[in-house]
Structures are given as structure tokens and as C-alpha cells.
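K.L.:
just a sequence and a predicted model for now, questions to come.
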Amino acid sequence: MLNDRIWYLFIDDREEGPYSKAELKFDRRITPSTLARKEGSLSWLPISFYKELEDLFEKEREESDSLSENMQSELAMPLETGPPLLFFIVLVLISLLYFYLLVNRE
């Protein structure tokens, strides 16, 4: 397209643009919640509302999904440690109480 600079952004309390979709793709300031409007429109909406701009955040979404899957698999792994600390403390206290009662028997 000859003139595809049809996107305006609202960043740092001011309007910026027009930008092309390609320019938006490489602008690191924008997020899915950045307000944007199309040329000729008066409505400011989050960029994520525009179907035409869905793919701006594809890579970010894939990385986020991958990270989430890694975290879930780590959480699902069994812990290969000794008994939990609380269990160990309770066991020691019960043992001490047993020996105390054994020694102080009348």
C-alpha cells in the first residue's frame, strides 16, 4: 500500500502518528493496552481490540505461553527433598516430650 500510515497512538498523554502497521510492530513502547485509533475514527481503543493488529503481539504471546508451560511443568515435578521442616520439628518435639515423661515418671 502506498499510504498505510493510518494508526494513531495515545502515548505519554499525547497523540502520536500516523504510523503504519510495520512501524507499530517495531515500536517497543506499545503494549496490547496502548490506546490507538484508526485514521478517520474518533474512538480510542486498546490496540488488542483491533483485529488488523492482532499479530503485533504474536511473538510476545508465544513466549508468554512457553514460559507459562515451563513454570507449570516445574510445579508439577515432585520435590526430591527430605521430609518437610514442620514435620521434622513436630517429630523432634514429640520425641523430647516422650523422653521427658519417661525420665520424670513417678
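P.N.:
Here it is on my side, so go on.
K.L.:
okay, CA-based contacts and neighbour counts for the rest of this
P.N.:
Fine.
K.L.:
show me the strands in the chain, by range?
P.N.:
7-11, 14-19, 35-38, 45-46 (DSSP state E).
K.L.:
looking at the ones you listed, which is buried most?
P.N.:
Of all those, strand 35-38 has the most neighbours on average by mean count of other C-alpha atoms under 10 Å, namely a mean of 21.
K.L.:
distance to residue 86 added to the strands of the chain, as a markdown table?
P.N.:
Shown next, in a markdown table, are these (distance: least, C-alpha to C-alpha, whole Å):
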| stretch | distance to residue 86 |
| --- | --- |
| strand 7-11 | 51 |
| strand 14-19 | 56 |
| strand 35-38 | 50 |
| strand 45-46 | 48 |
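K.L.:
ok, second structure coming up, stack it against the first:
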Amino acid sequence: MILEYALKEEDEYKRMTNITRGCQQLAQQLPFYETFTNSNLIRQLFCCYPFQEEPIRLLLNIMMERFQNLEFLNCLHKGLSELSLLQEQKTMLSCRSAGRRRKSQQKY
């Protein structure tokens, strides 16, 4: 999907453009969804939130109003869990690299 591509984009203008396109695409598709079970999309939306707060907030509100069932709540929980795991992994990796730098600096 476009949102995943946008998150990997280094150029800020292209990232914002792709996030906008991804939000538009999702907004057009949502009325046709009977259920929503894509936890990856939930994770991507939350990752895009700092770049486009209002459109993401609106999409999440629409989804929460439209899909008031256990399937969607499980999907939301899974997406948020995946996001928290990414944050934990990022923290662990940054701690490891800081430890390696200290060890290499002690050698000199």
C-alpha cells in the first residue's frame, strides 16, 4: 500500500504526498469494507500519525464508528502491539549500539 511506501520515503515532500494519497485511497475504500482485519494498515496509520495528524485521526474515528465488533478490536490491538514491539526493538538496538561504541572507545 501507499502508506508503507510513504513511511520508507526519505524526502519529506514525497512522504507527505504519499501519506495524503494513502489516506484518500483508504477513505474511498472504507465504505465498501464489511469487516476490517488488516492490522498492518492500522500499524501504518499510527506510524504516519506524526506526519498527518488530522487525516489519520479522522480515518481512525471513522473506522472505530463503522467497525464496532470484536474482529476490529482484535485487529486494532494487534496493530498497536506490533507498533509497540517495533518501538521496543528500536530501543534495544540503540542501547546495543551505544554499548558497542563505549567498548570501542575504551580500547583507545
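P.N.:
Received the coordinates, thanks. All of these numbers come straight from a predicted model, not from anything done at the bench.
K.L.:
please state their TM-score.
P.N.:
After superposition, the two chains reach a TM-score (TM-score structural alignment, normalised by the length of structure 1) of 0.36; 66 aligned residues with a C-alpha RMSD of 4.1 Å.
K.L.:
any idea which element residue 61 of structure 2 lies in?
P.N.:
Assigned by DSSP states H and E, residue 61 of structure 2 belongs to helix 53-66.
K.L.:
residue contacts, residue 19 of structure 2?
P.N.:
2-3, 6, 48, 52 (C-alpha atoms under 8 Å, 6 or more residues apart in numbering).
K.L.:
among the strands of structure 1, which is nearest residue 67 of structure 1?
P.N.:
Nearest to residue 67 of structure 1, of all the strands of structure 1, is strand 45-46, at 24.4 Å by C-alpha to C-alpha.
K.L.:
show me what the closest one is packed up against.
P.N.:
When contacts are defined as 3 or more C-alpha pairs under 8 Å, 6 or more residues apart in numbering; DSSP states H and E, strand 45-46 of structure 1 packs onto strand 35-38.
K.L.:
hmm, residue 3 and residue 18 of structure 2 touching each other?
P.N.:
Yes - using C-alpha atoms under 8 Å, residue 18 of structure 2 is in contact with residue 3, at 6.6 Å.
K.L.:
neighbour count winner among those two?
P.N.:
Legend: neighbour count by other C-alpha atoms under 10 Å for residue 18 of structure 2 and residue 3, higher for residue 3 (23 against 20).
K.L.:
return the set of buried residues in the helix or strand hosting the more buried one.
P.N.:
Assigned by DSSP H and E, residue 3 of structure 2 falls within helix 2-8. Neighbour-count burial for helix 2-8 of structure 2, counted by 16 or more other C-alpha atoms under 10 Å, picks out 2-4, 6-7.
K.L.:
quick one: which of the residues you listed is nearest residue 78 of structure 2?
P.N.:
Proximity of those to residue 78 of structure 2 (C-alpha to C-alpha) peaks at residue 4, which lies at 17.1 Å.
K.L.:
how about the contacts made by that closest one?
P.N.:
residue 44.
K.L.:
measure it to residue 46 of structure 2 for me?
P.N.:
11 Å (C-alpha to C-alpha, to the nearest Å).
K.L.:
repeat that for residue 75 of structure 2.
P.N.:
Applying C-alpha to C-alpha, the value for residue 75 of structure 2 to residue 46 of structure 2 is 13 Å.
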